[in-house]
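Asks: Quick one: sequence and predicted model below, then my questions.
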Amino acid sequence: MVTCQHYQGRGRKEKLTKAQQIQLVQWIKDRPEANDFHCEIWNCAMITEVIWLKFEVRYNMNYLSSLLKKLGLSYQKACFISDRQEEEAYQIARKK
């Protein structure tokens, strides 16, 4: 007689349990100040630190955006703007 094993799925097993994921979402929604950080917005380094300190699980910061998306959170990448947006005006003022 052939026994059928339950399908286990593919891919790597999740590092955080469902309960830990729910707790992480709550901490992120509570803002960084509630988690002993001294700024008003989260960044990847801070979230990976919280995961390590609270759950002793290491996440690569490059994967963190995928985790946040999976948890239903959005993120923004920083947009760096030069302090010399009007280079031509700067050069003219410099020559005076």
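Replies: Cool, got the structure.

Asks: okay, CA-based contacts and neighbour counts for the rest of this
Replies: Fine.

Asks: Okay, and Ala45 sits in which element?
Replies: Using DSSP states H and E, Ala45 sits in helix 44-55.

Asks: relative orientation of the next helix or strand after that helix and helix 44-55 in degrees?
Replies: Downstream of helix 44-55, the first helix or strand assigned by DSSP H and E is helix 61-70. Angle between the axes of helix 61-70 and helix 44-55 is 80 degrees (criterion: axes from the mean of the first three to the mean of the last three Cα atoms, to 10 degrees).

Asks: dropping in the other structure now:
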Amino acid sequence: LAKNFIRVNTVHPSAVNTPMVANAEYGEFINTHPDVASDPAFKNPMPVEMIEAVDISNAMVFLASDEARYITGVTLPVDAGYNNR
């Protein structure tokens, strides 16, 4: 698709502060399984529990902007270092 200037990129977030994970059911799960909440494998290396939806939106706006016009075929992690462990 690149020969037609069609760019394909993907954004890969960590846990995002949305109702998908910030809800009563997940909170109850964490309360009944504290070992999961304290497991380092489920923590971001950066000291943030969840990232905000605006951070994902900002990454997508960048990829759609003229500043990223020659960026294609990338997987962009917006994950507070989660996938770098």
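Replies: Perfect, I can see it now. On a predicted model such as this, the values are computed, not experimentally measured, just so you know.

Asks: Can you pull the TM-score for these?
Replies: Scored against TM-score structural alignment, normalised by the length of the second structure, the superposed chains reach a TM-score of 0.30; 48 aligned residues with a Cα RMSD of 3.9 Å.

Asks: picking that back up, next, the buried residues of the helix holding Ala45 of the first structure.
Replies: Across helix 44-55 of the first structure, burial judged by 16 or more other Cα atoms under 10 Å covers Cys44, Ile47, Thr48, Glu49, Val50, Ile51.

Asks: how about those in CSV, adding distance to Arg94 of the first structure?
Replies: CSV is the format used below for the buried residues of helix 44-55 of the first structure (distance: Cα to Cα, whole Å):
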residue, distance to Arg94 of the first structure
Cys44, 39
Ile47, 43
Thr48, 44
Glu49, 45
Val50, 47
Ile51, 49
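
Asks: The helix or strand containing Val25 of the first structure: which residues count as buried?
Replies: Following DSSP H and E, one finds Val25 of the first structure within helix 18-29. Neighbour counts over helix 18-29 of the first structure (16+ other Cα under 10 Å) mark Gln21, Leu24, Ile28 as buried.

Asks: Ala89 of the first structure versus the first one, what's the distance?
Replies: Which is Gln21 of the first structure. The gap separating Gln21 of the first structure from Ala89 of the first structure is 51 Å, by Cα to Cα, to the nearest Å.

Asks: same for the lengthiest helix in the second structure, what does it pack against?
Replies: Using DSSP state H to define each element, the second structure has its longest helix at helix 53-64. Secondary-structure packing of helix 53-64 of the second structure (3 or more Cα pairs under 8 Å, 6 or more residues apart in numbering; DSSP states H and E): strand 10-13, strand 75-78.

Asks: Using CSV, lay out those together with distance to Glu25 of the second structure and mean neighbour count.
Replies: Formatted as CSV, these follow (distance: least, Cα to Cα, whole Å; neighbours: other Cα atoms under 10 Å):
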stretch, distance to Glu25 of the second structure, mean neighbour count
strand 10-13, 21, 16
strand 75-78, 25, 15
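
Asks: need the ones you listed in a markdown table with distance to Ile30 of the second structure, can you?
Replies: Below are those laid out as a markdown table (distance: least, Cα to Cα, whole Å):
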| stretch | distance to Ile30 of the second structure |
| --- | --- |
| strand 10-13 | 20 |
| strand 75-78 | 24 |
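
Asks: Good, wrapping up.
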